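K.L.:
fold the stuff below for me.
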Amino acid sequence: MEKLKQRIAEEGVIVSEQVLKLDALLNHQVDPELTMEMGKEFARRFKEDNVTRVVTVESSGIAVAFATAYELGVPLVFARRKKTLLAENNMLCERVPSFTKGIVTDILISRDFISENDRILFIDDIIANGDAARGLIKIVQRVGAELVGAGIVVEKTFQAGGKAIREQGIRLESLVQIGSLAGGKITFAE
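P.N.:
I've put the predicted structure just below:
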């Protein structure tokens, strides 16, 4: 996705050699046209996998996951990061560290919205260390559903997350791979 690469190069803000801020197009402000293009691309890549649900983690992955679910014609389920007063007792929960937030949080999905009969596609905005992805994978496995793969908008290949997920035998498709943020410069890996 050359358009996405261009937007990252123009609007991404390098915070450190580990952190790239993409608030202008993914994490704070959302470009609907670009987001729908990303959803179409993920749907194209996973169209033969008979996906029954798209799953993401609240909140930055929701827009792209929605676009993907829309294109595939399936429901979107997002894992909550906080238990609400209305949360049921039948929640599936995993504790995960957040690389960018620097804290450990719970991710929760109701058993009402994911079952052993589902073929799940996990969609997220960025993968760094892969902690949220691993937590979601554990939830999918615990319920007995099949994870058909993961679609990640931006994979930071200089961090271990994408590699760790692939080493579990999980298909991971990223739209853009960033190989380095060294020297205050975004270097794409492809």
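
K.L.:
okay, CA-based contacts and neighbour counts for the rest of this
P.N.:
OK.

K.L.:
what packs against the lengthiest strand in the chain?
P.N.:
Longest strand in the chain by number of residues (criterion: DSSP state E): strand 146-156. Under the contact criterion of 3 or more C-alpha pairs under 8 Å, 6 or more residues apart in numbering; DSSP states H and E, strand 146-156 touches strand 119-127, helix 131-143, strand 172-180.

K.L.:
another sequence for comparison is provided below:
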Amino acid sequence: MKSLEEKILKEGRLRDGNILKVDSFLNHQMDIKFLNEIGKEFKRIFKDEKIDKILTIEASGIGIAAIVSQYFDFAPVVFAKKTESLNLDKDLYEAKVFSYTKKKEYVVRVGKRFLNKGERVLIIDDFLAMGCAAKGLLELVDKSEAELVGVGIVIEKGFQDGRKILEDMGVRVESLAILDDFKDGEIRFK
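P.N.:
Okay, the predicted model is just below:
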């Protein structure tokens, strides 16, 4: 998605440790007009698929998934929660997820009544690096006996192993922008 690459080059900032900050439009402040273009692109990519649910992980994926939902007949968005809460159902699917950016392991949870056997699920997330979040979400889909349609990623770090790990598991991975590297403080795309 050329417009996404241009926006990353214009507004993205690099940090130590291969961290790309896109918080001005994607995961802190959200550019809704631009996210609508992202939603349309995911619809174009998955146009032949029936989608019953969109699954993401809190917090950065929620806004993106909500926008994407409107292009799939407002399929409900389910997000895996990282923290325990009194208002969570007791009957949950759980999976462990290691956060690359926070260097911390989480247990993510989804109420069993929100992912059901046979439902066709599209996973949407902001970044793909090592595939940890996606693998945790895949585990939730597997436990629910729902059917995975694919994984839609806004920005993939193509120089890390996430895509290979997921594709080796037989997962369809579709990324809108794939970073090649950050050599000499410069962002390069595949």
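
K.L.:
TM-score of the superposed pair?
P.N.:
TM-score for the superposed chains, counting by TM-score structural alignment, normalised by the length of structure 1: 0.97, backed by 189 aligned residues with a C-alpha RMSD of 0.9 Å.

K.L.:
can you pull the contacts of the closest residue to Ile64 of structure 2 other than its chain neighbours?
P.N.:
Counting by C-alpha to C-alpha, 6 or more residues apart in numbering, Leu35 is the residue found nearest to Ile64 of structure 2 once chain neighbours are left out, at 6.7 Å. Residues near Leu35 of structure 2 by C-alpha atoms under 8 Å, 6 or more residues apart in numbering: 26, 64, 67.

K.L.:
re the thing from before, show residues contacting the longest strand of structure 1.
P.N.:
38, 42, 49, 51, 116-128, 137, 140-141, 162, 170-180.

K.L.:
check stretch 105-117 of structure 1 too.
P.N.:
With C-alpha under 8 Å, 6+ apart as the test, stretch 105-117 of structure 1 has contacts from 53, 57, 77-83, 88, 90-98, 135-136, 139-140, 143-146.

K.L.:
restricted to strands, list the residues you listed.
P.N.:
53, 57, 77-79, 91-98, 146.

K.L.:
which residue is the nearest non-sequential neighbour of the residue nearest the centre of structure 1?
P.N.:
A centroid search over structure 1 (C-alpha atoms, centre = their mean) returns Asp124, at 1.2 Å, as the residue closest to the centre. Take Asp124 of structure 1 and drop its neighbours on the chain: the residue closest to it by C-alpha to C-alpha, 6+ apart is Gly61, 4.4 Å away.

K.L.:
so the one you found makes contact with Asp125?
P.N.:
Yes. If you go by C-alpha atoms under 8 Å, Gly61 of structure 1 and Asp125 touch, sitting 4.9 Å apart.

K.L.:
re earlier: what helix or strand is the residue nearest to Ile64 of structure 2 located in?
P.N.:
Counting by DSSP states H and E, the element that carries Leu35 of structure 2 is helix 32-45.

K.L.:
tell me the average deviation of that helix from structure 1 after fitting.
P.N.:
Here the mean offset of helix 32-45 of structure 2 against structure 1 after fitting is 0.8 Å, by mean C-alpha distance after the TM-score superposition for structure 1.

K.L.:
now that helix and strand 173-181, what's the angle there?
P.N.:
Orientation check (axes from the mean of the first three to the mean of the last three C-alpha atoms, to 10 degrees): helix 32-45 of structure 2 against strand 173-181 gives 120 degrees.

K.L.:
dump the residue contacts of the residue nearest to the centre of structure 1.
P.N.:
By C-alpha under 8 Å, 6+ apart, the neighbours of Asp124 of structure 1 are 56-57, 60-62, 64-65, 150-153.

K.L.:
next: Leu166 of structure 2.
P.N.:
131, 134-135, 172-173.

K.L.:
would you confirm that it belongs to a helix?
P.N.:
Yes. Judged by DSSP: H, G, I helix; E, B strand; the rest coil, Leu166 of structure 2 forms part of a helix.

K.L.:
and the gap between it and Phe25 of structure 2?
P.N.:
27 Å (C-alpha to C-alpha, to the nearest Å).

K.L.:
swap in Gly61 of structure 2?
P.N.:
Counting by C-alpha to C-alpha, the gap from Gly61 of structure 2 to Phe25 of structure 2 is 13 Å.

K.L.:
who's more crowded, those two?
P.N.:
Taking neighbours as other C-alpha atoms under 10 Å, Gly61 of structure 2 and Phe25 compare with Gly61 leading, 22 against 18.

K.L.:
contact partners for the more buried one?
P.N.:
Contacts of Gly61 of structure 2 (C-alpha under 8 Å, 6+ apart): 27, 124-126.

K.L.:
switch to 10 Å and redo it
P.N.:
Contact analysis of Gly61 of structure 2 by C-alpha atoms under 10 Å, 6 or more residues apart in numbering lists 26-27, 55, 79-80, 123-127, 153-154.

K.L.:
one more: Ile139 of structure 1?
P.N.:
79, 91-94, 107-109, 111, 114, 133, 145.

K.L.:
about what we covered before: just the helices and strands packed on strand 146-156 of structure 1: most buried one?
P.N.:
strand 119-127 (a mean of 25; mean count of other C-alpha atoms under 10 Å).

K.L.:
could I get the buried residue list for the helix holding Leu35 of structure 2?
P.N.:
Buried positions in helix 32-45 of structure 2, judged by neighbour count with 16 or more other C-alpha atoms under 10 Å: 35-43.
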